[in-house]
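[1] My questions are about this predicted structure, shown below with the sequence.
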Amino acid sequence: MTHQDLDGRPGVAAAVVVHEGRVLLVRRRVGEGRLSWQFPAGEVEPGETGEAAAVRETREETGLEVVPVEQLGERVHPDTGRLMSYTACEVLSGTARVGDAEELAELAWVALGEIPRYVPYGLFEPVRQYLDAALRT
């Protein structure tokens, strides 16, 4: 991943954090189009990998220490036009909380069957496939 959009904006890295049969979603204070609930995410800094950015953003936004386990894919997001990378992560330590109250309004641990209530427009297919397998009970 080049970690930049075609117009030079930094790419965005998202962490797909699964823990105890649920996935972590955060609700931004300011939505991006129809995006309200989403994965912990943020811009990739110069010299940083998408995986490292996903880990850093998760720590900054939620207080969780996570480790990347699988790169799920990348795309230009259809709503924001931003270059996105998605990394599956597992929790090493911590308790999820709103760590950046300026950016986040709340967070939720969501079961597989609840995801459409939070993300009614669907998920990026590789992420959906990963969550189907990781959250299936």
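    Sure, I can see it.

[2] Could you use CA atoms for every contact and neighbour count after this?
    Will do.

[3] In terms of helices and strands, where is the closest residue to residue 50 other than its chain neighbours?
    Excluding its sequence neighbours, the residue lying closest to residue 50 (C-alpha to C-alpha, 6 or more residues apart in numbering) is residue 13, at 5.3 Å. Taking DSSP states H and E as the definition, one finds residue 13 inside strand 12-19.

[4] Contacts only, for the spatially most central residue of the chain.
    A centroid search over the chain (C-alpha atoms, centre = their mean) returns residue 39, at 2.7 Å, as the residue closest to the centre. Contact analysis of residue 39 by C-alpha atoms under 8 Å, 6 or more residues apart in numbering lists 14, 15, 16, 17, 24, 25, 26.

[5] Closest one of these to residue 66?
    Closest approach to residue 66 among these (C-alpha to C-alpha): residue 17, at 7.8 Å.

[6] next up, a second structure to put side by side with the first:
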Amino acid sequence: MEQQTLIVVGAVVIRDGRVLAAQRAGPEALRGRWEFPGGKVDPGETPAQAVVREFREELGADVRPLHQLGADAPFPAPGRDHTRPAVLRLWRVELLSGEPEAREHLSLRWLNAAGLRALDWLPADVPFLDIVEPLLSPGAVTRP
């Protein structure tokens, strides 16, 4: 039987021309690297529901999913952290209430386009930088 692909969702929150990035606390191999906050989709949950739940759990704020950004990006080969094929699905979200706080991360940063590539991003998040960067430009045309 073929293993079902694990879907991991990430949230892209843009405010005042800056995007929110989160610094991983663990596992140890990933500690200190940066990601778009999110997590695994639970059984019976849609990716849109997962991005809302994960953002609330990890950052203590409420978001509304707007639309998926780009195509799914494959994770590195299955290993200790996940034993089946996995993809990262990025969602543009709107911050509804609360101020994001680093509950499960080392720190958070709001990055402008110039600072986006200065961080050590996780490999699965890197393909999305080309999609996110134009959204940070002054006067960028974005879907609601």
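    Thanks, I have the structure now. Owing to the predicted nature of the structure, the values given are computational and were not obtained by experimental measurement.

[7] Would you pull the TM-score for this pair?
    TM-score of the superposed chains, computed with TM-score structural alignment, normalised by the length of the first structure, equals 0.78; 127 aligned residues with a C-alpha RMSD of 2.5 Å.

[8] returning to what we had before: compare the contacts of residue 39 of the first structure with the second structure and list the overlap.
    Retained in the second structure (both residues aligned by TM-score structural alignment, their matches' C-alpha atoms under 8 Å) from the contacts of residue 39 of the first structure: 14, 15, 16, 24, 25, 26.

[9] And what about the last one, helix, strand or coil?
    This points to residue 26 of the first structure. strand (DSSP: H, G, I helix; E, B strand; the rest coil).

[10] Identify the residue of the second structure aligned to it.
    Counting by TM-score structural alignment, residue 26 of the first structure lines up with residue 22 in the second structure.

[11] Can you give me every residue that contacts its match?
    Residue 22 of the second structure neighbours (C-alpha under 8 Å, 6+ apart): 34, 35, 36, 37, 102, 105, 106, 107, 108, 109.

[12] Equivalent analysis for residue 41 of the second structure, please.
    Residue 41 of the second structure touches 6, 7, 8, 9, 47, 50, counting by C-alpha under 8 Å, 6+ apart.

[13] hmm, 6 Å instead?
    Residue 41 of the second structure makes contact with 7, 8, 47, 50 under the criterion C-alpha atoms under 6 Å, 6 or more residues apart in numbering.

[14] wait, isn't the residue nearest to residue 50 of the first structure in contact with residue 41?
    Yes: assessed by C-alpha atoms under 6 Å, residue 13 of the first structure is found in contact with residue 41 at 5.4 Å.
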